[in-house]
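K.L.:
I'll drop the sequence and a predicted model, then ask my questions.
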Amino acid sequence: MSNLAELSVTALKGVGDKFAEVLAKLHIATVQDLLFHLPLRYQDRTRITPIAALLPGVDAVIEGEVRAADVVFGRRRSLIVRLQDGSGTISLRYFHFTAAQKSRFARGARLRCYGEARRGAAGLELYHPETELVDTEAPATPETLTPVYPLTEGVSQARLRGLVQQALALLNEGGVSELLPTELLPQSMRYPLGAALQYLHSPPAGADLAQLAAGVHPAQQRLALEELLAHHLSLLELRKSSSAIAAPPLPANEALERDFLARLPFALTGAQQRVCAEIAADLARGRPMMRLLQGDVGAGKTLVAALAALKGIGAGAQVAVMAPTEILAEQHRRNFSAWLEPLGISVALLTGSLKAAERRSQLAAVASGAAQLVVGTHALFQPEVVFHNLALVIIDEQHRFGVRQRLELREKGAASGATGRLQPHQLIMTATPIPRTLAMSAFADLDCSVIDELPPGRQPINTVAISNDRRDQVMERVQGAVADGRQAYWVCTLIEESESLQAQAAETTASELAKVLQGVRIALVHGRLKPDEKERVMNAFKAGDVDLLVATTVIEVGVDVPNASLMIIENPERLGLAQLHQLRGRVGRGSIASHCVLLYGTPLSQNGRARLQALRQHSDGFAIAEEDLRLRGPGEILGTRQTGEIQHRIADLQRDAQLLPQVQRIAASPSLGADLRHQLIARWLQNKPRFAEA
C-alpha cells in the first residue's frame, strides 16, 4: 500500500513532468494533494430532461437533433444552433466560437448538451453549453453527480476528472491516514476520511445538491473540521515561535512624526489615533508585534501603516511593505514617496517586472540600508533580496498571502544583537471584514485592531442595479460621464473559466464598447497582460489619457484615481459581496459624487436579488459582511469560492464558525501529539500558501 502523501502525481497515467508543472499551479504535487483538491460544485447529469420541461435558471441535460446552425450579426456576433427533440425546440447560443465548432453542428447531427436554460429573445436558450455528438448508440448517463473543479490554464475539467478517478482507485486500497484519534472527534464527525473523499468526488445520483452546495454535508464538515484544525495548529505554532524570540524595540521618534503629521492636509480620525496607539505600544516592546489591522475601503489604513513605518525608520532601521499585485505595490510606492521623501526618507520599489539594471540598483540600496522603506510584491521573498536591518514588515491585503510566505519574510530577519538574531515586527492589513469572534479563533497568532470610522469628506457612492436588457442606457451614461470630463471603469466578470477566456471576454466587451462609444478613449487591463504593459495602461488611466478602463477583477485593489466617478460591474451576481464592495471602492475617492452600476444578467435569483439589494443599502464593509453571512445560500459558496475569497479548500470561516470551539478543544488535547500535529499541518498547508491564510 502506497502512502499517497508521498506518491508523486506523475505515478498516474497521463501525467508526465510537463503536466505535473501545470498541476503544481493548483498546488497538486502528490496523489493526496489531488484527492484534497475538492470540487467547487456539482452538476446533475444523471437524467435527460425533455426540452419542453426545461425551467429558466436551472441546469439540465438535453438531447436532440440539430435543425439549423447560423451565424447571427446583432449587437454581438453569435452562433445560434436550433436543437429539437420530440417535445420542443431550443436555441444554443455561442458568442466565442470557431469554424471547426460550427461545422460540428451539421443539420441532422444528434447532440447531448448540458447547460443552464435562460430566457432569450425567441424563447429559452442555452449559452455556451457543453455538447457531445451522440451516435446511434447513445452513451449512458452517469450514475453519480459530475464534479466541477477549480482549474488553471492547461487543465480541462475532463482531464482532471479522469485523474481524480485514478486517485480514487488508489484511495480504495488505503494510503490516506486517519490523523485524528476517533475519541477526539464529536459523534457527528466520525465519518471515515477515505469515505468522505470518495463521496465528495463522486456523490451518488440521489445526493442532496443543496446540502453539498451549502457545504454542510457530514463528509464536508468532517474535512472542514480537520482543515480548520490544521490551520489553527499552524497559527498556534507561529505565535509560540514568535513569543520565544526577540524583536528590536522601536520607540517613537516624536520630532519625525510631528513633522509628518504637520504636512498632512487633514487630521487623523479618532479611530486612526486609537489604532496608532495600539501599534506604538506593540512596537515599543522587545518581542515581535503580530497585529491584524482591519479597516473598510477608504478608512485610511495606509496612513496608519506610514506612521508605523516612521517608528522603524526613526529608530534607524528598515521597513518592508508587501502588496499582492504590482498595481497595488506601485500605488503604495507613490503614496509613501509623497509622504516620506519630503522628510528625507528614501523609498525603493522591488517587483518582478523591473529591468535588470534598475533591479540591481534597488537591491544594492536595500542591502546597504540606503533604502529605508522598501515596497514590493512577492519579489521581496526572493533569495537575492538581502535587507540591511529589517525591523518592521507591513503586509497589505493579508488574505492573499499565506502563513509560509509570512514566515519567509520574517526569516529575512532584522539586525543581529547581543542577544542573538532579532525578528522584525509584523503589521498585517486587510479591507476584508472579519467578525471579531472569528478573527480571534481563526487568526490565533494575531492581535486585532479595527479602524471603524471613515475620514470626513469621503463621498458616498450611489449604487444602482440595472438589468442587462438596458445595457444601451448604461453605455449612454458612460458617454455622458466622459463628456463631463470624468473617467469610468467597466468590470467584466467570468467565473470558473481560465484566465485566457476571462481576457477574451474583456477584449470582446472592450471591442463592443469601442464601436458604440464615439470619442471615448478606451483601454483594457486583465491578468494575462505582461506586468509592464499592465502598468503602462494603469498609468495612462491615472494620468487621464484613458477615459474608460475595461478590466477583469484584477483592479479589485490598488487603483486610486480620484477623477474616476463611475463604475459598471457586469454580472455582479457572480461575485461575493465583499469583492463587489472592494471593486466599488475604486470610485468615490475624489470630491465629486460617484456612482456604481450593477449590470446584472436575467433572470436574477431571489438570493442574487437580495444580495445586490444589500450592496445598494449598505456602504459599510462590516455591515456588508454581516449581510453576506445572513443571506448566504447554496449559490453563495460557489460565488465566493470562485472569486477567491474563501482561501481554504473546503472550510468557510463564517459558515463553519460553530466548528471553531471543537477545533480549539481538539488543539488543546494532550492526546494530539506533536507528530500528529505536524502531519496535519503538512497535509493541509504544506506547499499550498494560497490555502494557508494567516
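P.N.:
Done, it's in. On a predicted model such as this, the values are computed, not experimentally measured, just so you know.
K.L.:
only C-alpha atoms from now on, for both contacts and neighbour counts.
P.N.:
OK.
K.L.:
now find how far off-centre the lengthiest strand in the chain is within its chain.
P.N.:
Secondary structure assigned by DSSP state E gives strand 59-73 as the longest strand of the chain. From the chain centre to the centre of strand 59-73 is a distance of 35 Å (CA atoms, centre = their mean, to the nearest Å).
K.L.:
and the following helix or strand past it with strand 59-73, angle?
P.N.:
As assigned by DSSP states H and E, the chain's next helix or strand after strand 59-73 is strand 77-84. Per axes from the mean of the first three to the mean of the last three CA atoms, to 10 degrees, the angle that strand 77-84 makes with strand 59-73 is 130 degrees.
K.L.:
helices or strands up against strand 77-84?
P.N.:
strand 59-73, strand 89-94 (3 or more CA pairs under 8 Å, 6 or more residues apart in numbering; DSSP states H and E).
K.L.:
Three-state assignment for the nearest residue to residue 427 once chain neighbours are set aside, please.
P.N.:
Leaving out its chain neighbours, the residue that sits closest to residue 427 by CA to CA, 6 or more residues apart in numbering is residue 394, at 4.7 Å. With DSSP: H, G, I helix; E, B strand; the rest coil as the basis, residue 394 sits in strand.
K.L.:
how many other residues sit next to residue 394?
P.N.:
23 (other CA atoms under 10 Å).
K.L.:
that one and residue 430 touch, don't they?
P.N.:
No. The pair residue 394 / residue 430 is not scored as a contact, 11.0 Å apart, by CA atoms under 8 Å.
K.L.:
re earlier: for the helices and strands packed on strand 77-84, which one sits closest to residue 244?
P.N.:
Residue 244 sits nearest to strand 59-73 of all the helices and strands packed on strand 77-84, at 55.0 Å, using CA to CA.
K.L.:
specify the angle between that closest one and strand 89-94 in degrees.
P.N.:
70 degrees.
K.L.:
tell me where the stretch 301-450 of the chain has strands.
P.N.:
318-322, 347-350, 373-376, 390-395, 416-417, 420-421, 425-430, 447-451 (DSSP state E, counting those that start in this stretch).
K.L.:
where's residue 678, which helix or strand?
P.N.:
helix 674-685.
K.L.:
oops, could you answer that again for residue 508 instead?
P.N.:
Here residue 508 is assigned to helix 499-516, by DSSP H and E.
K.L.:
just the residues contacting the helix or strand just after that helix, thanks.
P.N.:
Sequence-wise, the next helix or strand downstream of helix 499-516 (DSSP H and E) is strand 522-525. Strand 522-525 is contacted from outside by 506-507, 510, 514, 534, 537-538, 546-552, 554, using CA atoms under 8 Å, 6 or more residues apart in numbering.
K.L.:
this is the comparison structure:
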Amino acid sequence: MASLAGDPVTQLRGVGPKLAEKLAEAGIHRVEDLLFHLPLRYQDRTRITPIAAVREGDDVVVEGEVRIADVAFGRRRSLVVRLQDGSGTLTLRFFHFSAAQKNALQAGTRLRCYGQVRRGASGAEMYHPEYRRVEEGESSVEDTLTPVYPTINGLGQQQWRNLCGQAVTRLRGAAPPELLPPLADFPIGLVDALSFLHAPPPDAPVAALRDGEHPAQLRLALEELVAHQLSLQDLRALQQREGAPALRQGEALLQQFLAGLPFSPTAAQQRVIGEIRADLAEPRPMLRLVQGDVGSGKTLVAAAAALLAIASGYQVAVMAPTEILAEQHRRNFSAWFEPLGIAIGWLSGRSKGRARSQALAAIASGEAGLIIGTHALFQEDVAFQRLGLVIVDEQHRFGVHQRLTLTEKAGAEVGRPHQLVMTATPIPRTLAMVAYADLDCSVIDELPPGRKPVDTVLIDNKRRDQVVARVAAACSSGRQAYWVCTLVEESDVLQAQAAEATAEELRTALPQLRVGLIHGRLKSAEKDAVMTGFKAGELDLLVATTVIEVGVDVPNASLMIIENPERLGLAQLHQLRGRVGRGDTASHCVLLYQSPLSRNGKQRLGAMRASNDGFFIAEKDLELRGPGEVLGTRQTGLMEFRVARLPEHNHLLDRVQAIAGEIQARQPQLAGPLVRRWTGSSQRYAKV
C-alpha cells in the first residue's frame, strides 16, 4: 500500500510555496505530518439552538436573519449586528471590522453563527463569532464535532481544518504503516484512531475526549510515548558508542576518605556508591541519575564517585545551577579533599580577570583534579586536560543540551566522560520513566540516623505578629531561623527589594536579634560572608529569597518561615523546608499564607502539612501542576507531547517500556520511522 510519509504538503489543494513555508514553522512538511497534527479540543456545531434558548457562557450555533447592522460609538467603536430567528434576537458585536464586512451584512441576509454567548446591555450577545452566509433552502449543519487545532500566527482554524480534512480524505487510500507490534487488547487501529480524532461523530463521548481517555487517544498516546522512549534510548546509545575511560583505581583512596568521616554512610548511600563503582569500571560512559530526598546525602555519593575518577588519573567537573549551591559544594569538597592532597578549581560567571585566567590554566594543565562551578564550566574557552567524570547537581535546572555540551570537553583521546546527574527534587517514577529514559536511576531512599521530620503548620498572614513572636522565642533559646520572602516576579531587583523591606521590618520588631539578609543581587563575596556568618552562629535570623532553596546546611537552624507559600510549587516548598531539620532538635516550618487561598493553593499547602516524604510531595506536584512545571522550565521541551498527557496516561508507561524493548530486540528497523513520525525533523537530542 502506498504511504503518505513521503508526500510533501504542496501536493494538497491550495498549498503553495508561501503556505508550505508557514506550515514548516509548525513542523509540518509532509501530508502525514498533518495526520499527526491533532486537535486540542472540539466544538459542537452539529445542532442549531433557537436564540430564545441560549444561555450565558454557552458555545452554540444560531441561525437567523440580519435585521440591522450599524456602527456604535462608545468607549470602543464596534459593528453591531442584530440577528433574529423568530424566537428571539441576538446581538453580534465586532470590535475589529472593515467597511466591506459592514456592507456585506445587509438587512435580510441569513447567517449561521458560532460563538460564546455573553450577557450585554441589550440582552444576549456574541463577540466576534465565526459566521457564514446561508443560502435559501440550505438546512444542513456540521455532521461531526469541529476540531480546534494547535496553531501559529498567520494560520487560521479554517485553514487547518481544510488541510487536515484533505489529509484524512487521502488516509484510506495511502494509510501510514502500523509501526507498533500487534496490540490485541486495543479496540482501535492507527487509521481508525486518526480518522476519529480529526472528525469525531456528533455522539462521540465528549468527556472522554476532554480527559484524553478515548481509546483513539490512548492508542496514539501509546505510540507517541514509545517513540519518545526510543528517541531517548537512541541518545543513550549514541553517547555510549564513543566509549569512555574505565576508572578502576581508587578503592584505597575511597576507603581512606570514608574512614575519616565522623559518621558512617547509610546502607542506601553504600548501595548507590556500589552501583556507581560498577558503572565507572566499564569502558562505556556511565549515564546515571541519583535522586534522593532533602538531606539524604547525595553530595557524599558524588564525592565517592569523584575520588574513584581522580585516583584513576582523570579530572572531575561538578556543575551546579546557582553560585550559592556551587559555593556550598566548594566548601564541602575542600574540607574533604584538601587533606587528601587533591587540588580544587573554581569557575563561575563572576570569575573575572586574573582569577579566571589562573582557574582556566589550572583546568587546562590538569593541576586542578576537581573543578567546581556553575554553567560557566561549559563556556567555549574552558578546556580540560583529561575530563573523566561530569557531576551535574540539580539536573532539572539545566537543559539536556547543556549537560551534553559539558561532556564534549573531555578530549578526543578520552572519549565521552562518565555522567552522574543528581537531584534533590524527587521525581515520580512515572515521570522519570519518560523524562530520563536515557539514564539509569539510583534512589537514596534512606535518611541519615537522627534526622527528625519537620513539623509544618499553616498560619494566615493576619496572625503575622504571632509568627514574629515565635521567631523571637526560638532565637532567644539559642536556635536560629530563616525567613523566606517569595515573589511571583522573576526579577532579582524586585525580589531583593521585598527581602530588604522584610529584613528592615524584622530588625525593627526584633531589635534584640542579629538579622542577616541574602538575595540574588548580592555579590558572591557578600553572599558567602552572610552564609558563613549564619553558619557560624553570628546571626540569629536570616532573611532570604528562594536563593537558599538548595545547598545550605546549618544544623542549628530549627525554624523556617515561608511568606506567601501559595506562590511556590510544592517541590520548591519542600526544598526550602529541607533547610531545617538538619540537627538533633525538633524543627518547624511555618507557611505564612495570604488568604483567601485558591482551591489549588489549599491542596498544595495541605500536602506540605500532611507529609515530609519528598516522593509523595513530587507525585502531588505532578498531579496539580503537570510535568513541565515539575521538571523545571528548562526541561519542558521534553514534555511537549501531541496526544500523550501526564499524569493522565501514567497507566500506559509500563506497557510503553515493554513495547520499546520489544522493538529494539526484534524489530529495530521500526525505531527510526517511529521516532521520525512523532518528532519530525526536530529529533530532540541526537544532534547534540
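P.N.:
Structure's in. What do you need? The structure displayed is predicted, hence computed values, not measured ones.
K.L.:
my guess is residue 125 of structure 2 meets residue 91, correct?
P.N.:
Yes. Residue 125 of structure 2 is within contact range of residue 91, at 4.5 Å (criterion: CA under 8 Å).
K.L.:
measure the spatially closest residue to residue 227 of structure 2 that is not a sequence neighbour to residue 282 of structure 2 for me?
P.N.:
Using CA to CA, 6+ apart and skipping residues adjacent in sequence, the residue nearest residue 227 of structure 2 is residue 675, 4.7 Å away. Residue 675 of structure 2 sits 29 Å away from residue 282 of structure 2 when distances are taken as CA to CA, to the nearest Å.
K.L.:
structure 1: which residue goes with the residue nearest to residue 227 of structure 2?
P.N.:
Alignment note (TM-score structural alignment): residue 675 of structure 2 maps to residue 677 of structure 1.
K.L.:
that match: neighbouring residues, count only.
P.N.:
So residue 677 of structure 1, with other CA under 10 Å, has 18 neighbours.
K.L.:
helices or strands next to the lengthiest helix in structure 2 in the packing?
P.N.:
For structure 2, the longest helix by residue count, based on DSSP state H, is helix 215-241. Contact here means 3+ CA pairs under 8 Å, 6+ apart; on that basis helix 215-241 of structure 2 packs against helix 190-198, helix 429-435, helix 653-666, helix 671-679.
K.L.:
got the contact list for the closest residue in space to residue 227 of structure 1 that isn't next to it in sequence?
P.N.:
Spatial nearest neighbour of residue 227 of structure 1, chain neighbours left out: residue 684 (6.2 Å); criterion: CA to CA, 6+ apart. Each residue near residue 684 of structure 1 by CA under 8 Å, 6+ apart is listed here: 227, 230-231, 691-692.
K.L.:
and the gap between the most centrally placed residue in structure 1 and residue 547 of structure 1?
P.N.:
Structure 1 has residue 644 as the residue nearest its centroid, 2.6 Å off, counting by CA atoms, centre = their mean. Look at residue 644 of structure 1 and residue 547 of structure 1: by CA to CA, they are 29 Å apart.
K.L.:
likewise residue 91 of structure 1?
P.N.:
Taken as CA to CA, the span from residue 91 of structure 1 to residue 547 of structure 1 is 37 Å.
K.L.:
who has more neighbours out of these two?
P.N.:
residue 547 (26 against 22).
K.L.:
rewinding a little: what do we get in structure 2 for the residue nearest to residue 427 of structure 1?
P.N.:
Matched by TM-score structural alignment, residue 394 of structure 1 corresponds to residue 391 in structure 2.
K.L.:
hang on, its match packs against residue 321?
P.N.:
No. Counting by CA under 8 Å, residue 391 of structure 2 does not reach residue 321; the two are 11.8 Å apart.
K.L.:
whatever helix or strand residue 269 of structure 2 lives in: average distance to aligned residues in structure 1?
P.N.:
Assigned by DSSP H and E, residue 269 of structure 2 falls within helix 267-280. Helix 267-280 of structure 2 differs from its equivalent in structure 1 by a mean of 1.4 Å after superposition (mean CA distance after the TM-score superposition for structure 1).
K.L.:
what range in structure 1 does that helix sit on?
P.N.:
So helix 267-280 of structure 2 sits over residues 270-283 in structure 1, by TM-score structural alignment.
K.L.:
how about that stretch: buried residues?
P.N.:
Buried residues in stretch 270-283 of structure 1, defined by neighbour count with 16 or more other CA atoms under 10 Å: 271-272, 275-276, 279-280, 282-283.
K.L.:
rewinding a little: and the longest strand of structure 1, what other elements does it pack with?
P.N.:
strand 77-84, strand 110-120.
K.L.:
angle of the first one against strand 110-120?
P.N.:
With the same axes, to 10 degrees as the criterion, the two stretches strand 77-84 of structure 1 and strand 110-120 enclose an angle of 120 degrees.
K.L.:
same question for strand 77-84 of structure 1: list its buried residues.
P.N.:
Under 16+ other CA under 10 Å, the buried positions of strand 77-84 of structure 1 are 78-84.
K.L.:
returning to that earlier point: how much space between the residue nearest to residue 427 of structure 1 and residue 555 of structure 1?
P.N.:
Noted for residue 394 of structure 1: a distance of 21 Å to residue 555 of structure 1, by CA to CA.
K.L.:
which other residues reach the helix or strand containing residue 533 of structure 1?
P.N.:
Residue 533 of structure 1 belongs to helix 531-542 when elements are defined using DSSP H and E. For helix 531-542 of structure 1, contacts defined as CA under 8 Å, 6+ apart pick out 326-327, 353, 523-526, 546-549, 560-561.
K.L.:
same check, this time on stretch 627-642 of structure 1
P.N.:
Identification of contacts with stretch 627-642 of structure 1 by CA under 8 Å, 6+ apart yields 40-41, 150, 210-215, 495-496, 573-578, 607, 610-611, 614, 646-647, 654-655.
K.L.:
so which of the residues you listed belong to strands?
P.N.:
residue 41.
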